[in-house]
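Trainee: got a structure for you, letters missing:
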């Protein structure tokens, strides 16, 4: 079984510096790297969202809801090259109904979207009556870092009830300073608990460190 080793939110040098140097010196670099990976995942679990850079995350969505304030497929919007015929885009695609235009990815930046990036976004649509399609990059805009909003361009054949599978990479390419601090406290709490059975007498309180980590993470917690 392969180990889960995300890119840590806190560097090993940062963990070794300052007040927690006494904790770090009791462990070799391999153990510290593993602890930082565990602390990173603990931070993500606490807030209910991905924070560290990730690769190839898969999400599934059922497409529903058509915004009444914008053009759907059956609003008789003329075709670009055949507007004089009075045909709608929906009729030209033979969908028989409205097309969904929006999708929101689960993972986005709750703060500092300028430090977040998406890469390698792939969207596959499977329609309820059969048939599937891999969308080209010219068929959607986004996702937007601050909301995860992915916007299907007008004419994309995405009827209500279609199934969308999105595979993408993302995360903070630059770690916000407060997330680094939270991860440092979380790692220190883990190290405290590792050392406690070996004789006690530690100057750091693991529970207090964890509470401080959670306090630093609270602005990033998912509200929905």
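Mentor: Noted; the coordinates are in hand. Treat the numbers as computed from the prediction; the structure is a model and nothing was measured. Numbering: from 1, shown residues only.

Trainee: Could you use CA atoms for every contact and neighbour count after this?
Mentor: Will do.

Trainee: tell me the contacts of the most centrally placed residue in the chain?
Mentor: In the chain, the C-alpha nearest the mean C-alpha coordinate belongs to residue 107, at 2.3 Å (C-alpha atoms, centre = their mean). Going by C-alpha atoms under 8 Å, 6 or more residues apart in numbering, residue 107 touches 49, 50, 148.

Trainee: Using the three-state scheme, assign residue 164.
Mentor: Recorded secondary structure, residue 164: strand (DSSP: H, G, I helix; E, B strand; the rest coil).

Trainee: Now for it, how many residues are close by?
Mentor: Here the number of neighbours of residue 164 (other C-alpha atoms under 10 Å) works out to 21.

Trainee: Equivalent analysis for the one 3 residues further on, please.
Mentor: Residue crowding around residue 167 was assessed by other C-alpha under 10 Å; the count is 17.

Trainee: Quickly find the element holding it.
Mentor: Taking DSSP states H and E as the definition, residue 167 sits inside strand 163-170.

Trainee: And for residue 190?
Mentor: helix 177-195.

Trainee: which other residues reach that helix?
Mentor: Here helix 177-195 has contacts from 9-10, 14-15, 20, 23-24, 35-36, 38-40, 42-43, 202, 204-207, 209-210, 212-214, 216-217, using C-alpha under 8 Å, 6+ apart.

Trainee: same thing but 6 Å
Mentor: 9, 10, 15, 36, 39, 40, 206, 209, 210, 213, 216 (C-alpha atoms under 6 Å, 6 or more residues apart in numbering).

Trainee: before we go on, here's another structure to hold up against the first:
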């Protein structure tokens, strides 16, 4: 099971010092904290991405065939580990091995502000059992989410790849902070004043502003 310690895109202090402070003047500190977390999740749902820092998220995916640009790798001299992997594949009647996969979460913008790390990778093959892959043998590119297996790792097409990893914006871009504040303000107005609009804020307009700022982060 994933262990997730949620962290808001916008802080309580930043929200209560800004133009929306009056909206939560009657909220307890815990209620305001919950509001910022709810707004963060609403932003992530709108983008179909994890943006705030997350810990130990588990993903599974099915391995596809080897990319064509790596096809020639099979014909270059191999180190002993790689040669063993290929020999094992040949003994089982398979010479086509997967070398790439992509984790789902990676930075849509500002990759220099994103941190990510892989904790574990497990392979569940349709034949020949399962295997834990040493994470120090894989190439992980945090900006694209690309992971490359070491040449010769026995990953036949159809293998289930289970990866546990962490990531997110360690420094949140300013536009995401503002989008989260707009989203939180929209939610607060709806909670406090859902009918007659005496708060002076339009919740739908605030949400629209948030979505406009989130547009560059939305998964395509």
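Mentor: Looks like it came in fine. Just so it is clear, the model here is predicted, and its values are computed rather than measured.

Trainee: returning to that earlier point: with neighbour count, secondary structure and distance to residue 95 of the first structure as added columns, please give the contacts of helix 177-195 of the first structure in JSON lines.
Mentor: Below are the contacts of helix 177-195 of the first structure laid out as JSON lines (neighbours: other C-alpha atoms under 10 Å; DSSP: H, G, I helix; E, B strand; the rest coil; distance: C-alpha to C-alpha, whole Å):
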{"residue": "9", "neighbour count": "27", "secondary structure": "coil", "distance to residue 95 of the first structure": "46"}
{"residue": "10", "neighbour count": "25", "secondary structure": "coil", "distance to residue 95 of the first structure": "50"}
{"residue": "15", "neighbour count": "22", "secondary structure": "helix", "distance to residue 95 of the first structure": "57"}
{"residue": "36", "neighbour count": "27", "secondary structure": "helix", "distance to residue 95 of the first structure": "51"}
{"residue": "39", "neighbour count": "25", "secondary structure": "helix", "distance to residue 95 of the first structure": "49"}
{"residue": "40", "neighbour count": "28", "secondary structure": "helix", "distance to residue 95 of the first structure": "46"}
{"residue": "206", "neighbour count": "21", "secondary structure": "helix", "distance to residue 95 of the first structure": "59"}
{"residue": "209", "neighbour count": "20", "secondary structure": "helix", "distance to residue 95 of the first structure": "57"}
{"residue": "210", "neighbour count": "20", "secondary structure": "helix", "distance to residue 95 of the first structure": "54"}
{"residue": "213", "neighbour count": "27", "secondary structure": "helix", "distance to residue 95 of the first structure": "51"}
{"residue": "216", "neighbour count": "18", "secondary structure": "helix", "distance to residue 95 of the first structure": "49"}
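
Trainee: Mind picking the two most distant members of these?
Mentor: Across those, the longest distance by C-alpha to C-alpha is 19.2 Å; it joins 9 and 206.

Trainee: and stretch 46-59 of the first structure, which stretch of the second structure?
Mentor: The alignment of stretch 46-59 of the first structure onto the second structure (TM-score structural alignment) spans residues 46-59.

Trainee: re the thing from before, buried ones among the contacts of residue 107 of the first structure?
Mentor: 49, 50, 148 (16 or more other C-alpha atoms under 10 Å).

Trainee: For residue 130 of the first structure, see how far away the second one is.
Mentor: Counting by C-alpha to C-alpha, to the nearest Å, the separation of residue 50 of the first structure from residue 130 of the first structure is 33 Å.

Trainee: Repeat that for the first one.
Mentor: Between residue 49 of the first structure and residue 130 of the first structure the distance, using C-alpha to C-alpha, works out to 33 Å.

Trainee: Show me the helices in the first structure, by range?
Mentor: For the first structure, the helices defined by DSSP state H occupy 12-16, 21-24, 29-47, 89-93, 177-195, 206-217.

Trainee: Report the mean deviation for the fifth one after fitting onto the second structure.
Mentor: It refers to helix 177-195 of the first structure. Helix 177-195 of the first structure, aligned to the second structure and superposed, deviates on average by 0.5 Å (mean C-alpha distance after the TM-score superposition for the first structure).

Trainee: Looking at the first structure, name the residue matched to residue 21 of the second structure.
Mentor: Using TM-score structural alignment, residue 21 of the second structure lines up with residue 21 in the first structure.
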